[in-house]
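Engineer: prediction below, plus the sequence it came from.
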Amino acid sequence: MLLCKIKGYTERQKLNQKLMRAAATGDIEAVQKLVLRGADIYCRDHQGDTALSLAAGSGYLDILDI
């Protein structure tokens, strides 16, 4: 569950969820595409993690340069 302040279940929320998964699994190409499409890199999940913190915690440091 994402904690971004967005009304309803919008396309941007879907992008943010995909971004979190892509970052956590190190899929740099997907992260780049999702950010270009408007995903919010500052959005936090229910544990307070951002996509970038998930990537860093999983060792995918190249994602931090996006």
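Structural biologist: The structure has been received and is ready for your questions.

Engineer: when you work out contacts or count neighbours from here on, use the C-alpha atoms and nothing else.
Structural biologist: Fine.

Engineer: for the host helix or strand of residue 34, packing partners?
Structural biologist: Residue 34 belongs to helix 28-36 when elements are defined using DSSP states H and E. For helix 28-36, the packing partners by 3 or more CA pairs under 8 Å, 6 or more residues apart in numbering; DSSP states H and E come out as helix 11-25.

Engineer: alright, now check it against this:
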Amino acid sequence: MNDAVAQPGVYQLMTATDWFGLGLSILLFVLVIVVYVYVIVPRWGGKLENKKYMIFDRDLQKQDK
């Protein structure tokens, strides 16, 4: 007396929008980790420190003209 109905698998329950959201979430997670590591690693810190006031330098150059 096995009246159990076969349940669909998890892959069949997910719609295209679900898959898109899952893929986008994973992609953004990986990008956040990459940017975090890029900013934190000390050997790349010098490159970023040189650009710390870049926007202010542009403003000063515009004012001088």
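Structural biologist: Great, that's in hand. Note that the coordinates shown come from a computational prediction; the quantities given were computed from them, not determined experimentally.

Engineer: would you pull the TM-score for this pair?
Structural biologist: The TM-score (TM-score structural alignment, normalised by the length of the second structure) is 0.29; 30 aligned residues with a CA RMSD of 3.6 Å.

Engineer: ok so, going back, quick one, the helix holding residue 34 of the first structure and helix 11-25 angle?
Structural biologist: Per axes from the mean of the first three to the mean of the last three CA atoms, to 10 degrees, the angle that helix 28-36 of the first structure makes with helix 11-25 is 150 degrees.

Engineer: now for the very next helix or strand once past helix 28-36 of the first structure, which elements pack on it?
Structural biologist: Moving toward the C-terminus from helix 28-36 of the first structure, the first helix or strand encountered (DSSP H and E) is helix 51-57. The criterion is 3+ CA pairs under 8 Å, 6+ apart, and the helices and strands that helix 51-57 of the first structure contacts are helix 11-25.

Engineer: in the helix it packs on, what's buried?
Structural biologist: 12, 13, 15, 16, 17, 18, 19, 20, 21, 22, 23, 24 (16 or more other CA atoms under 10 Å).

Engineer: would you turn the residues you listed into a markdown table with distance to residue 33 of the first structure?
Structural biologist: Shown next, in a markdown table, are the buried residues of helix 11-25 of the first structure (distance: CA to CA, whole Å):
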| residue | distance to residue 33 of the first structure |
| --- | --- |
| 12 | 13 |
| 13 | 15 |
| 15 | 10 |
| 16 | 12 |
| 17 | 13 |
| 18 | 10 |
| 19 | 9 |
| 20 | 13 |
| 21 | 13 |
| 22 | 10 |
| 23 | 12 |
| 24 | 15 |
